[in-house]
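>>> 3D, please:
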Amino acid sequence: MVTTLDNYDLKLLKEIQRNAHTPQTELASRVSLSPAAVNRRLRRLADESVIDRYVAVLTPEKIGYPLTIVSMIEVESEQIDLLDGMKRTFAECAQIQQCYYVAGEWDFVVIFSVRHMEEYNELTRSLFFANNNVKRFKTLVSMSRVKVGLEIPIVLTV
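Here you go, the predicted structure:
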C-alpha cells in the first residue's frame, strides 16, 4: 500500500533524513507547522512504515572498520528455498552493510564493512565457499569512500 504524502510530510521527511536528531520545535519552524502537528505526522509516518527506523551513521574508519568490500555473487540455482536461505544468511551477517538480489550477470551484490582483509577472507569461507549454491563470486575493494548515504530524493509536489 502506498501512503499518500502531502508537501508537509515530504518536507518533514527531507529534514529528518538530513538529521533525525533535529528537535521537533526546529522541524516545526522549518516546515511551517506546529510542534504538535510535527509530532502527529512523524508518529503516523512511523506507524505506516514510511519511516523505517532512526539510526546514527558512523564513520567506519573511526571504529576500526576501514575496509569496504563489494562482492558480486552468482548462484548455481535460483530455487526459492535456496535463495531465501542465502538472503537470511546475508541478513544475519553483521559485516554485511547492504545486500541486493539483482537481475543480470550476478545474482547478489553485497557490501561488507570489515576490519582487515583476513576478516573478509574468513567471511568468504563461511558465506561463499561453504555454500553449495554459490557458483562464483567477484570481489571489489574500495580505495576510498566517495559517497555513502541512504537518503531518498524527496520531490515536493506542485
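>>> make it CA atoms for all contacts and neighbour counts henceforth
Will do.
>>> Go ahead and flag the most central residue of this protein.
By C-alpha atoms, centre = their mean, the chain has its centre lying nearest to Q98, at 5.3 Å.
>>> got a list of what that one touches?
By C-alpha atoms under 8 Å, 6 or more residues apart in numbering, Q98 lies in contact with 110-112.
>>> Turn those into TSV, including secondary structure and distance to E151.
Output for the contacts of Q98, formatted as TSV (DSSP: H, G, I helix; E, B strand; the rest coil; distance: C-alpha to C-alpha, whole Å):
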residue	secondary structure	distance to E151
V110	strand	19
I111	strand	17
F112	strand	19
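>>> To compare against the first, here's the next sequence to fold:
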Amino acid sequence: MPRAIDEIDRRILRALQHNSRINNIELAEKVGLSPSPCLRRVRMLEESGAIDRYVAILNPAALGFGMTIFARVWLAGQDTETVDHFTSEVRKLPEVVECHLMAGDCDFLLRIVAKDIDAYRQFQTRHLSNIRGVQSVKTEIPMQQIKSSTELPL
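Got it, this is the predicted structure:
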C-alpha cells in the first residue's frame, strides 16, 4: 500500500519542483526538518515514485527551437495495431515533446518544437504525415504563450 503524503512531504515536493538542485541542508531548513530526516523523506518519495526523476528544463528559443506547434492527428482507425504503430513511431521523433491520446474530436494531440515554420512543414510532410495510419493532421500555431509550468499544485 502506498505511503500517504503528508504536509511535510508536500513542502519538500514544492521546494524540489521549484529548484531540484537545492542541497539537502537548504531543503531541510526550508521545510523545517533536520538534514537526516529530510534526506530520508526525499529517498522515500523517490522510492515510492512520487519523485519520478530530476531534469533540467531547457529554454527552447535559446536553443534554436523558436516555434511550438500543436498538431491534432486523426488516424484511419482506432484499432490496436494502428494506434500502437502510431505511438511507436511518434516515440522515435525527438521534435514531438508531448503526445496525448485524446477522447473527443481527434485521436492524438502532439506538442512539437521546431526551428521555424519551414522546419515544421518539412517535419510534417517527411515524418508525421508519412506514418502508416495517419489520415489527417491539423496544425495549430499558438500566437503567445501565456503560462507554462511543470509544477503540480501541491
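>>> sorry, back to before: the residue nearest to the centre of the first structure corresponds to which position in the second structure?
In the second structure, Q98 of the first structure lines up with E98, judged by TM-score structural alignment.
>>> tell me the secondary structure for that match?
Counting by DSSP: H, G, I helix; E, B strand; the rest coil, the backbone at E98 of the second structure sits in strand.
>>> And it, how far from S149 of the second structure?
According to C-alpha to C-alpha, to the nearest Å, E98 of the second structure stands 14 Å off from S149 of the second structure.
>>> do A28 of the second structure as well
24 Å.
>>> Look at those two and report which has more neighbours.
Using other C-alpha atoms under 10 Å, the more surrounded residue of A28 of the second structure and S149 is A28, with 19 against 6.
>>> how close does the more buried one sit to H127 of the second structure?
A28 of the second structure is 48 Å from H127 of the second structure, where distance means C-alpha to C-alpha.
>>> Then E98 of the second structure?
Distance from E98 of the second structure to H127 of the second structure, counting by C-alpha to C-alpha: 16 Å.
>>> how close does the longest strand anywhere in the second structure sit to the first structure?
When the second structure is parsed with DSSP state E, its longest strand is strand 67-75. In the superposition against the first structure, strand 67-75 of the second structure averages 0.7 Å from its aligned positions (mean C-alpha distance after the TM-score superposition for the first structure).
>>> List the buried residues of the helix or strand following that strand.
On the C-terminal side of strand 67-75 of the second structure, the nearest following helix or strand under DSSP states H and E is helix 80-91. The neighbour-count check on helix 80-91 of the second structure (16 or more other C-alpha atoms under 10 Å) flags 82-83, 86, 90 as buried.
>>> out of those residues, who's nearest I131 of the second structure?
Closest approach between the buried residues of helix 80-91 of the second structure and I131 of the second structure, by C-alpha to C-alpha: F86, at 6.6 Å.
>>> where exactly do the helices run in the second structure?
For the second structure, the helices defined by DSSP state H occupy 7-18, 24-31, 35-48, 80-91, 117-126.
>>> among the ones you listed, which is nearest I69 of the second structure?
In terms of C-alpha to C-alpha, the element of these nearest to I69 of the second structure is helix 117-126, at 8.0 Å.
>>> contacting residues around stretch 144-158 of the first structure?
6-7, 10-11, 13-14, 17-18.
>>> which two in those are spaced the farthest apart?
So, the contacts of stretch 144-158 of the first structure by C-alpha to C-alpha: farthest apart are D6 and R18, at 18.9 Å.
>>> Nearest to G104 of the second structure among the buried residues of helix 80-91 of the second structure?
Checking those one by one against G104 of the second structure (C-alpha to C-alpha), the nearest turns out to be V83, at 15.4 Å.
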